[in-house]
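Q: Just a sequence and a predicted model for now, questions to come.
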Amino acid sequence: MQRSPSVRRTPGRRRHAPRRRESGGSFLRTLVSLSLITGAATWILEPDLESLWTQLTLSPEALKAREATVFYAGCDEARAAGVAPIRRGEPGYREGMDGDGDGLACEPYR
């Protein structure tokens, strides 16, 4: 099959089908979804991140001093005060109240 002489092809250039434009809402939808996920994760993880930041930035002496500023006789007293669970580095934390040593004293009952 021969081509007609009037149709010339330039070597190296191909004709492509025109691209379909995506709807403008997909980018916005993705941006809003990522923002909501980031916000929810930050809200959920904020106490843990704050405790971790405190542990990393304070010296061990300053950390012990901060924890000793408040004293609870036991977890029942801490729960009654509305501060349980108490994370390592927060006022009122004691290793004696952290039974499993995971850095979280007065954990909720299971």
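A: Arrived safely.
Q: rest of the way, CA atoms for contacts and neighbours
A: Fine.
Q: Buried residues, stretch 98-110. List them.
A: Neighbour counts over stretch 98-110 (16 or more other C-alpha atoms under 10 Å) mark Asp98, Gly103, Leu104, Ala105, Cys106, Glu107 as buried.
Q: A further structure is provided below for comparison with the first:
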Amino acid sequence: MTRAILCAAVLSIAGLGLAPSAVAERPYANCSEARADGRTDIPESDPAYWPGGDRDQDGYACDS
């Protein structure tokens, strides 16, 4: 019984490693939303950055 529970636990944990990772969505649909949240000049290193918000391609989305 204990062996069966242990095997089930190991398989469950191993299965988690095989699950596809979720794709992170950006927090803002556009720069108007970002500005309403007080965000401007969002750098490429920030998870909120997206290339569509960086019109001049200087590495910052939603320029102030």
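A: Received it, and whenever you're ready, just let me know what you need. These numbers were taken from a predicted model, which means no experiment stands behind them.
Q: quick revisit: just the ones in strands from the buried residues of stretch 98-110 of the first structure, please.
A: Of the positions in these, Leu104, Ala105 sit in strands, assigned by DSSP state E.
Q: ok, so of the buried residues of stretch 98-110 of the first structure, who is nearest Gly82 of the first structure?
A: Looking at the buried residues of stretch 98-110 of the first structure and their distance to Gly82 of the first structure, the nearest is Cys106, at 11.0 Å (C-alpha to C-alpha).
Q: Contact partners for the aligned residue in the second structure for the closest one?
A: Mapped onto the second structure by TM-score structural alignment, Cys106 of the first structure lines up with Cys62. Residues near Cys62 of the second structure by C-alpha atoms under 8 Å, 6 or more residues apart in numbering: Cys31, Ala34, Arg35, Arg39, Thr40, Asp41, Ile42, Gly53, Asp54.
Q: Of these, which ones are shared with the first structure?
A: Retained in the first structure: Cys31, Ala34, Arg35, Thr40, Asp41, Ile42, Gly53, Asp54, out of the contacts of Cys62 of the second structure (criterion both residues aligned by TM-score structural alignment, their matches' C-alpha atoms under 8 Å).
Q: Which PyMOL command selects the buried ones in these?
A: Buried members of these, defined by 16+ other C-alpha under 10 Å, are picked up in PyMOL with:
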select buried, resi 31+34+40+41+42+53+54
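Q: Take the kept ones among the contacts of Cys62 of the second structure and lay them out in TSV including secondary structure.
A: Below are these laid out as TSV (DSSP: H, G, I helix; E, B strand; the rest coil):
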residue	secondary structure
Cys31	helix
Ala34	helix
Arg35	helix
Thr40	coil
Asp41	coil
Ile42	strand
Gly53	helix
Asp54	coil
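Q: Identify the farthest-apart pair in the kept ones among the contacts of Cys62 of the second structure.
A: Spanning the widest gap among these are Arg35 and Asp54, at 13.8 Å by C-alpha to C-alpha.
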